[in-house]
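Engineer: sequence and predicted structure are below.
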Amino acid sequence: MELQDYWRTVRRRWRLVLGSVLVVIAIAAVWTWTTTPLYSSSTRLFVSTSQTDENSAYTGNLFATQRVASYADLVTSNQLAERVAGELEDADPTTVRGQVTASAVPETVLLEITATDANPERARDIAQAYAEQLQVLVEELETPNGKSTAVIKATLIDDAEVPTSPVSPQPLRNLALGGVLGLLLGVGLAVTRELLDTSVKGADDIAAITSAPVLGNIFSDTDAKRAPHEVLFTATPWAEAFRVLRTNMQYVDVDHDQKILVVTSSLPGEGKSTTAVNLAVTLTQAGQKVALVECDLRRPLIADRLELDGSIGTTSVLIGKVSADDVMQPYADTTLDVMVCGQIPPNPSELLQSQAMEALLDDLRSRYDVVVLDAPPLLPVTDAALLATRADGAVVVVSHGHTTRDQLSTAIERLDSVGATTLGLVVNQTPARKSASGYGYGYGYAPLEETPQSGGGKRRRR
């Protein structure tokens, strides 16, 4: 992945990144405010020799500098911890040793001892006791046998003081680190999910599977829940998306007249019935005589979707009970004729590949400009593939971010294997871009308003 790909991934999955940041910050906040505050107190010792002349003093200073590092190690020794524990009340040598650290100040003969405890007074007492006991221990170790004066001595120069503020936890630092870690975690999860996500998300994914064109992108819109005759005859992005689809279909396979179209998808729930209904209504707006036939005889939806009588329909015609004219229902105030499913039959596949179905299509072809067949999905059953062989082509609906590349590839292979023509694909539930919607509302959909003009006239603006 290139840097631009990472940026697109973060923009597409910003909710995951933001959620990770908030979760990690929340964890850091809980940990910060539930952790017992710790206080730290420090003291310093000056290590020196007893040399008096200049040359000896220089040599002694080098010797003392080397000794400081050794004294720092003495601070964590068991012997010194036992001495300090004896000076303090209710102190355990092992516990005390774990509360203290020592370090030599670089390029000096200073030794800094730091003690940490939940009680600020206790921290001071531990640091002070360690400094005093270390002085005694150094004097004992550095006094030669038979002598009464130590070659090197440690002098306490800074007494330990009671700390006024805790050194841990640090709320601002912890929250900042939590935000950074959350951001890294969120970006990592977003990239991982992107790499593992095999869903179709654009024309590039489709182009890698089939040479069939993308006929339209249907954006996610609340208008999809409204009745087609209400929304498609108004100026909305949803309606415009289907007008674009209608226009694009005029340029598909221009050498052949596409009169019977199968609208299908890979799996249920990808929006093929909604697309079929809205496409049929949109075609009537162009002055074409259109018939919508529900051929999904397993899970019919159109009767409820369009609030039509679902008692008789395609099934009734195929078994010879009624004619096509008897079951055709006009939809609302449009010129669309709709043939709903009717009763659900026990043998849908046999009915759809029967001679009666072929005769029905021939009849509708002779009487309508366009016939839209709402077919079942391609992967669960073979009904759509069978219908596509008798139609002039199939339009496959793809759900953005849900249909996987393997599912779409298998669906296209189903059509190719029976010799059917894939006219194109419609990407449903495409995320709306701000730039696209801004152009639509700012240019194509804004009503004209009248504003007063000097001199009593009026001018119109958008």
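Structural biologist: Looks like it arrived, so ask away. Residues are numbered from 1 along each chain as shown.

Engineer: please count neighbours and contacts with C-alpha atoms only from this point.
Structural biologist: Noted.

Engineer: what segments of the stretch 51-200 of the chain are strands?
Structural biologist: 100-104, 110-117, 152-158 (DSSP state E, counting those that start in this stretch).

Engineer: what would those strands look like in JSON lines with mean neighbour count?
Structural biologist: JSON lines is the format used below for the strands of the stretch 51-200 of the chain (neighbours: other C-alpha atoms under 10 Å):
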{"stretch": "strand 100-104", "mean neighbour count": "20"}
{"stretch": "strand 110-117", "mean neighbour count": "23"}
{"stretch": "strand 152-158", "mean neighbour count": "19"}
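
Engineer: tell me which of these lies nearest to Val244.
Structural biologist: Ranking the strands of the stretch 51-200 of the chain by proximity to Val244 (C-alpha to C-alpha) places strand 110-117 first, at 71.6 Å.

Engineer: what helices or strands is that closest one leaning on?
Structural biologist: Strand 110-117 is packed against strand 39-49, helix 54-74, strand 100-104, helix 120-142, with contacts defined by 3 or more C-alpha pairs under 8 Å, 6 or more residues apart in numbering; DSSP states H and E.

Engineer: just say which of these is most tucked in.
Structural biologist: When these are scored by mean count of other C-alpha atoms under 10 Å, the highest mean neighbour count falls to strand 39-49 (a mean of 23).

Engineer: against that first model, consider the following:
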Amino acid sequence: MEETISLQELFKVIKKRLALIICTFVLAVTIAGIISYFFLTPIYQASTQILINQKESDQNQFNSQDIDTNLQLINTYNVIIKSPVILSKVIDNLNLNMTPDLLNKKITVNSEQNSQVINVSVEDTESQKAVDIANMTADVFQEEIQSLMNVDNVIVLSPAINVNDMSPVKPNPILNMAIGAVIGLMLGFGLTFLLEYLDTTVKTEQDIEELLELPILGLISPISYKKIKKPKESISPNRKRGSKHV
């Protein structure tokens, strides 16, 4: 019985401050949408794929052990692509106004599972610049890896291409607004229960009973007082004004 009463009181508190919860929900979603659409800078992404293989002269002796060796070297190739040796030449070739460390933060390198294909992704505020950096990184790596790792069979499978309707990958307004909605609801419920906890005023007879721990013996109904107009004193026609009655 106590749990049912507690649950009923919980719903009463929510219903009592439902307007506050709705306001915080709408406000949080609106703020998230405005920031996402008007204040955050769009970020575009361009990707290219690179295939790394052994020397062509060694293809006749290619076996499963060589494949395992190549797979183990993929992590090394990932590090080399983002190394200053490669990135410095990318900056020089494209005349970029940035340092290798800053360019390193724009590039993401990963490899497909159990394959010798490396994905190079570049994020930038300009779509064309992201495409140029991705393609140039693949070209420089293709040239430098021959002397660094004695690998001369590097093929660019799919170069990055800039399309007219390229959509930014960041920010994601829908996701941000969904997060804002969750935060708004949490904030609304939190304020609701906080205000209810801080409200110590006595409003009902149940509050008095809980506060004094005494049973209620009776209630006084509210009385409304209305102005009662006094009837005007009637004057007899046989009685003259100002005359005294004897």
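Structural biologist: Arrived safely, thanks for sending. These figures come from a predicted structure and were not determined experimentally.

Engineer: rewinding a little: nearest to Val214 of structure 1, of the strands of the stretch 51-200 of structure 1?
Structural biologist: Among the strands of the stretch 51-200 of structure 1, the nearest to Val214 of structure 1 by C-alpha to C-alpha is strand 110-117 (67.7 Å).

Engineer: coming back round to it: indicate which one of the strands of the stretch 51-200 of structure 1 is closest to Gly186 of structure 1.
Structural biologist: For the strands of the stretch 51-200 of structure 1, the distance to Gly186 of structure 1 is smallest for strand 110-117, at 35.3 Å, taking C-alpha to C-alpha.

Engineer: residue range for that closest one in structure 2?
Structural biologist: On structure 2, the counterpart of strand 110-117 of structure 1 by TM-score structural alignment is residues 117-124.

Engineer: the matching stretch vs structure 1, mean deviation?
Structural biologist: Once the two models are superposed, stretch 117-124 of structure 2 sits on average 1.1 Å from its counterpart in structure 1 (mean C-alpha distance after the TM-score superposition for structure 1).

Engineer: just the buried residues of stretch 175-183 of structure 2, please?
Structural biologist: Buried residues in stretch 175-183 of structure 2, counted by 16 or more other C-alpha atoms under 10 Å: 176-177, 180-181.

Engineer: list the contacts of that stretch.
Structural biologist: With C-alpha atoms under 8 Å, 6 or more residues apart in numbering as the contact definition, stretch 175-183 of structure 2 has outside contacts at 25-26, 28-33, 36.

Engineer: nearest to Leu214 of structure 2 among these?
Structural biologist: Phe25 (41.1 Å).

Engineer: what's the closest non-adjacent residue to the equivalent of that closest one over in structure 1?
Structural biologist: Phe25 of structure 2 maps onto Val21 in structure 1, with residues paired by TM-score structural alignment. Leaving out its chain neighbours, the residue that sits closest to Val21 of structure 1 by C-alpha to C-alpha, 6 or more residues apart in numbering is Gly182, at 3.9 Å.

Engineer: identify the residue of structure 2 aligned to that neighbour.
Structural biologist: With TM-score structural alignment as the criterion, Gly182 of structure 1 pairs with Gly184.

Engineer: so which of the helices and strands packed on strand 110-117 of structure 1 comes closest to Lys458 of structure 1?
Structural biologist: Between these, strand 39-49 lies closest to Lys458 of structure 1; by C-alpha to C-alpha that is 75.9 Å.

Engineer: how much does the closest one stray from structure 2?
Structural biologist: Superposing on structure 2 and averaging over aligned pairs (mean C-alpha distance after the TM-score superposition for structure 1), strand 39-49 of structure 1 comes out at 1.2 Å.

Engineer: okay, the angle between that strand and helix 120-142?
Structural biologist: Strand 39-49 of structure 1 runs at 20 degrees relative to helix 120-142, counting by axes from the mean of the first three to the mean of the last three C-alpha atoms, to 10 degrees.

Engineer: now Val79 of structure 2: how far from Ile118 of structure 2?
Structural biologist: Shown here: Val79 of structure 2 relative to Ile118 of structure 2, a distance of 11 Å by C-alpha to C-alpha, to the nearest Å.

Engineer: an error on my part: the question was meant for Lys226 of structure 2.
Structural biologist: 89 Å.

Engineer: any chance of JSON lines for the strands of the stretch 51-200 of structure 1, columns distance to Gly86 of structure 1?
Structural biologist: Below are those laid out as JSON lines (distance: least, C-alpha to C-alpha, whole Å):
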{"stretch": "strand 100-104", "distance to Gly86 of structure 1": "16"}
{"stretch": "strand 110-117", "distance to Gly86 of structure 1": "16"}
{"stretch": "strand 152-158", "distance to Gly86 of structure 1": "20"}
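
Engineer: where exactly do the helices run in the stretch 251-400 of structure 1?
Structural biologist: Under the criterion DSSP state H, counting those that start in this stretch, the stretch 251-400 of structure 1 contains helices at 272-285, 302-306, 314-318, 324-327, 348-352, 355-367, 383-390.

Engineer: how about Thr430 of structure 1, nearest residue that isn't a chain neighbour?
Structural biologist: Per C-alpha to C-alpha, 6+ apart, closest to Thr430 of structure 1 is Phe219, 4.5 Å.

Engineer: residues near the match of Phe25 of structure 2, how many?
Structural biologist: 22 (other C-alpha atoms under 10 Å).

Engineer: that one and Leu181 of structure 1, how far apart?
Structural biologist: Look at Val21 of structure 1 and Leu181 of structure 1: by C-alpha to C-alpha, they are 7 Å apart.

Engineer: picking that back up, can you select the buried ones from the contacts of stretch 175-183 of structure 2 in ChimeraX?
Structural biologist: Here is the ChimeraX command that picks out the buried ones among these, judged by 16+ other C-alpha under 10 Å:
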select :25,28,29,32,33,36
